[in-house]
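J.: Provide a 3D model corresponding to the input given below.
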Amino acid sequence: MPFTAAAFGRKLSTLRKDFGQEIGSVASSTGISADRLGALEDGRIEPSGDEVLILADHYRKDFQYLLADGAEDPDEGVELLFRERGDVLPQADRVAIAEFAFLCRSEAMLERELRLEPRRSAFEFRPRGEYRKGHGRDCAAALRKHLNLNDREGVRDVFATIRDMGIRVFRRRLENSNISGLFMNHPEAGRCILVNLAEGMARQRFSAAHELGHAILDADGAPVTLSMVGGWNSAELAEVRANAFASHFLMAPGLLSAIPRDHLTNAAEVSAWAGRLRVSVPALLSAFHDARMISAEQRSWLREVAQRPSEPPDPELEGALTPPQLARKQALLERGLSSRYVGLAFEAFNAGRISLGLLTELLLSTPAETAEIAALFGRSLQRD
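T.: Here you go, the predicted model:
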């Protein structure tokens, strides 16, 4: 495909505006002067090779997309989200979501380089009728059966369950605490889920299950679906359905029916059961209410008096870790890196499928940090 400075400039200008950034901040981040960036955006000059790579890295794009006039942007759905929901997406969250899309594309690339068979679940669900809450409930029951979960068995690691279904899931701290997560149906990476790491683990588990509901039931809808805490109402049926799915997937009717009746209105017991099921007290009370086990008045009262239980363990941080190792793994999670993704990146490097420079880029790190990450995961920076 041909290259023209005008098309390159239009792409740069659009990306900068979509990211909510001023030329001065881009100049500060890239080391390219504001005057030169302005000339590049106006199409008055051509970029150097280094500038193309620097700007591609800044916007988390493949440099070939910037260079080829007619190239399609695989992350177009993300930029569309930025334009449509800019009111709730601060600049930091746009960067985080762009890096999430980059990680999804990179994970798909690593799987191709390693010649891994795509992980695809045989599970499909076709809803019947128009009752969306019923869709969510029935889909959750069907999935639990597909996963061989009995009616009284909880979901221990919802993130691993989602990955085993061939759906990508990453976690990243978002500045807007009202965003619980998002689902993206990416043209290259497939179905992808982002969960807000700023939430407690019980809420993260529910958010992941909610986005899984979107991934199963709404994959043919908008390319990116943003989920807000309390940001939707009963008229938004896709959200109602995803919430019903999450509730029934994590708290199946058999689990709820096993709870003694006298525990349902005992604040201490409600808190204890929420801890056992690894869900929040509000989520458990909503499940009780939807199952007609308690009244609306009882739910409201219990939300006020039941104590929040200890958060469930983070599956990414379990195991024998020293305090420095724990701090490093937590820092990687803050960067959005899952243990599976890091493992794939080192496996590809050790097999000679990617360079050390690309490994560092994929880990969103510096060369020194890459060496630290290798030591943390017991990996070698030497080729096999």
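
J.: going forward, measure contacts between C-alpha atoms and count neighbours the same way
T.: Will do.

J.: and Gly129, how many residues sit next to it?
T.: 8 (other C-alpha atoms under 10 Å).

J.: how would you label it: helix, strand or coil?
T.: Following DSSP: H, G, I helix; E, B strand; the rest coil, Gly129 is assigned to coil.

J.: Which parts of the stretch 201-350 of the chain are helices?
T.: 201-217, 237-250, 253-257, 267-277, 281-290, 296-305, 323-334, 339-350 (DSSP state H, counting those that start in this stretch).

J.: Also this sequence, please, to line up against the first:
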Amino acid sequence: MIRESHLDRVLARKLKEAREQRGLTQEAVAQILGVSRETVALWEGGARIPSLLYLGDLAKLYGVKEESFLTQGPLEFLEDLRALLRKEEEALLDPGVRLELRRWLDFLNGYAELLELAGEAPYLKAPPKELKPKEAILTDLRQASSQAIKVREYFKLGQDALPELYTFLDNVGVLVYKVSLPQGAGVWGAFYRHPRLGYSVLVNVNATPGRQAFTLAHELAHALYHNGFPGIVCRRENLAPEEAEVERFANAWAAHFLVPGKALREGVRRLGRLDPEVALLLAHHFRVSYALLLFRLRNEGLLSEEQLKEWVQYAPQDLARRLGLNPEPYGLPQSLPNLQGLKRYPPSVLQLVRKSVEEDLISVSEAAELLNVNSYILEKELLSAGLPKEENPEVEELVQELGFVSPGRRGKVLR
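T.: Below you'll find the model as predicted:
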């Protein structure tokens, strides 16, 4: 390790060197990290040293081992994305996407250690044996519908609209990690079979709720049918032939899983007609996007090719307004969703981190480092003592109607 008096000069030089090797401008780095270009220039000029959080993000953005910023030797580059992408594909990704993927993998490594320390079981590591297909990698589109129904039956989900998928996946043992990627980044999500932690999926929340639901179902398909791959980044371009095949299957499976054909046909029959407004009502019922619902109608032979081409031109937000529905779920966020703090993580992660701090398995600073937040935010949002209390007017309304134990029930009071 070099002498402390030289640290600022070596760090500054290597920050500039790493940025230039990645072909990034100071403006691009500033935009990705949410700081000013002047701040990046001060870091590279040695007038200011980045905080530990920013230094870690710079290392991930440039694909550099953080400790190599602080030594006299050459920069050492990370190979962590090899689990998800070939080297040539990594170079084609948007820099912000590479940063988020590295943040995700870094978190999974640290969280796997916490699971082991706390003696907790890992997340799902293989599909339930009842759902395991005969093929090692299932890509036959003809099986998408039957496999989707089989999964619904296994989890007792019926044929109608699904529960909220973020919570569902967390409950069945798939860790969901949220990111906000710029429009046009071309990546909707990713799946990773972490060797110690188990299954995790990454979801881009800079999309409509219906598109997010489709991404979650798509990644679940990878977990169930394509876990022979260590990881898959779901993107539009630069797919190898075998990746294109598994993507097509995952798309078809997700569509049938979200909107089963039998339930869709029953919905059309019940409403008694089929037009763009009815299609929007059905999309609202199944909690999917208007576009996906139209394609499912076409899949089931309920919509002609000509109707599909016409109906996709109608704005779903306008249709929602005409029906008295909230139009917001059918439009993209006006700005990038703010995923600072703890919003990236599912309930299972936050519960275990809080429990681990309370039981002194890890310190507050270690928990903050794991979740990539500062200690103040962690204390305020996750570790504050006691549960907040407030008046709930609904209690008074329901106390007369529901303040009873159902006849014949001998429930055991939980403590």
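
J.: Of all the helices of the stretch 201-350 of the first structure, which one is nearest Pro90 of the first structure?
T.: Nearest of the helices of the stretch 201-350 of the first structure to Pro90 of the first structure, taken as C-alpha to C-alpha: helix 323-334 at 17.2 Å.

J.: tell me the angle that closest one makes with helix 339-350.
T.: Angle between the axes of helix 323-334 of the first structure and helix 339-350 is 90 degrees (criterion: axes from the mean of the first three to the mean of the last three C-alpha atoms, to 10 degrees).

J.: Counting neighbours, which bits of helix 323-334 of the first structure end up buried?
T.: 325-326, 328-329, 332-334 (16 or more other C-alpha atoms under 10 Å).

J.: which ones are touching the spatially most central residue of the first structure?
T.: For the first structure, the residue nearest the mean C-alpha position is Leu194 (1.1 Å; C-alpha atoms, centre = their mean). By C-alpha atoms under 8 Å, 6 or more residues apart in numbering, the contact list for Leu194 of the first structure reads 100, 169-172, 181-183, 208.

J.: Next: Gly336 of the first structure.
T.: 100, 170-173.

J.: Roughly how far does it sit from Gln330 of the first structure?
T.: Distance of Gly336 of the first structure to Gln330 of the first structure, given as C-alpha to C-alpha, to the nearest Å: 10 Å.

J.: and if you look at Gly134 of the first structure?
T.: Distance, Gly134 of the first structure to Gln330 of the first structure, using C-alpha to C-alpha: 38 Å.

J.: wait, doesn't Trp43 of the second structure sit right on Arg13?
T.: No - using C-alpha atoms under 8 Å, Trp43 of the second structure is not in contact with Arg13; the gap is 9.2 Å.

J.: neighbour-wise, which of those two wins?
T.: Neighbour count, other C-alpha under 10 Å: between Trp43 of the second structure and Arg13, Trp43 has more, with 21 against 15.

J.: just to confirm, which helix or strand has that one in it?
T.: Using DSSP states H and E, Trp43 of the second structure falls within helix 37-45.

J.: ok so, going back, among the contacts of Gly336 of the first structure, which recur in the second structure?
T.: Counting by both residues aligned by TM-score structural alignment, their matches' C-alpha atoms under 8 Å, the members of these that carry over to the second structure are 170-172.

J.: mind giving me CSV with those residues and columns for secondary structure, distance to Ala267 of the first structure and neighbour count?
T.: As requested, these are exported to CSV (DSSP: H, G, I helix; E, B strand; the rest coil; distance: C-alpha to C-alpha, whole Å; neighbours: other C-alpha atoms under 10 Å):
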residue, secondary structure, distance to Ala267 of the first structure, neighbour count
Phe170, strand, 34, 26
Arg171, strand, 31, 23
Arg172, strand, 33, 23
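
J.: Give the aligned range of the longest helix along the second structure in the first structure.
T.: Longest helix in the second structure, counting residues (DSSP state H): helix 95-118. Aligned by TM-score structural alignment, helix 95-118 of the second structure falls on residues 91-114 of the first structure.

J.: Show me which positions of that stretch end up buried.
T.: Buried-residue list, stretch 91-114 of the first structure, by 16+ other C-alpha under 10 Å: 91-108, 110-111, 114.

J.: How about stretch 146-162 of the second structure?
T.: 147-149, 151-152, 159-162.

J.: Please list all residues in contact with the counterpart of Leu141 of the second structure in the first structure.
T.: Leu141 of the second structure maps onto Lys133 in the first structure, with residues paired by TM-score structural alignment. Contact analysis of Lys133 of the first structure by C-alpha under 8 Å, 6+ apart lists 240-241, 244-245.

J.: one more time with 6 Å
T.: The contact partners of Lys133 of the first structure, taken as C-alpha atoms under 6 Å, 6 or more residues apart in numbering, are 241, 244.

J.: Between helix 91-113 and whichever strand or helix holds Leu15 of the first structure, find me the angle.
T.: Secondary structure assignment for Leu15 of the first structure, by DSSP H and E: helix 5-18. On the basis of the same axes, to 10 degrees, helix 5-18 of the first structure is oriented at 120 degrees to helix 91-113.

J.: If you count neighbours, what's buried in helix 5-18 of the first structure?
T.: 5-13, 15-16, 18.

J.: Output those residues as TSV; include the columns distance to Ala296 of the first structure.
T.: Conversion of the buried residues of helix 5-18 of the first structure to TSV gives the following (distance: C-alpha to C-alpha, whole Å):
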residue	distance to Ala296 of the first structure
Ala5	62
Ala6	61
Ala7	58
Phe8	57
Gly9	57
Arg10	54
Lys11	52
Leu12	52
Ser13	52
Leu15	47
Arg16	48
Asp18	43
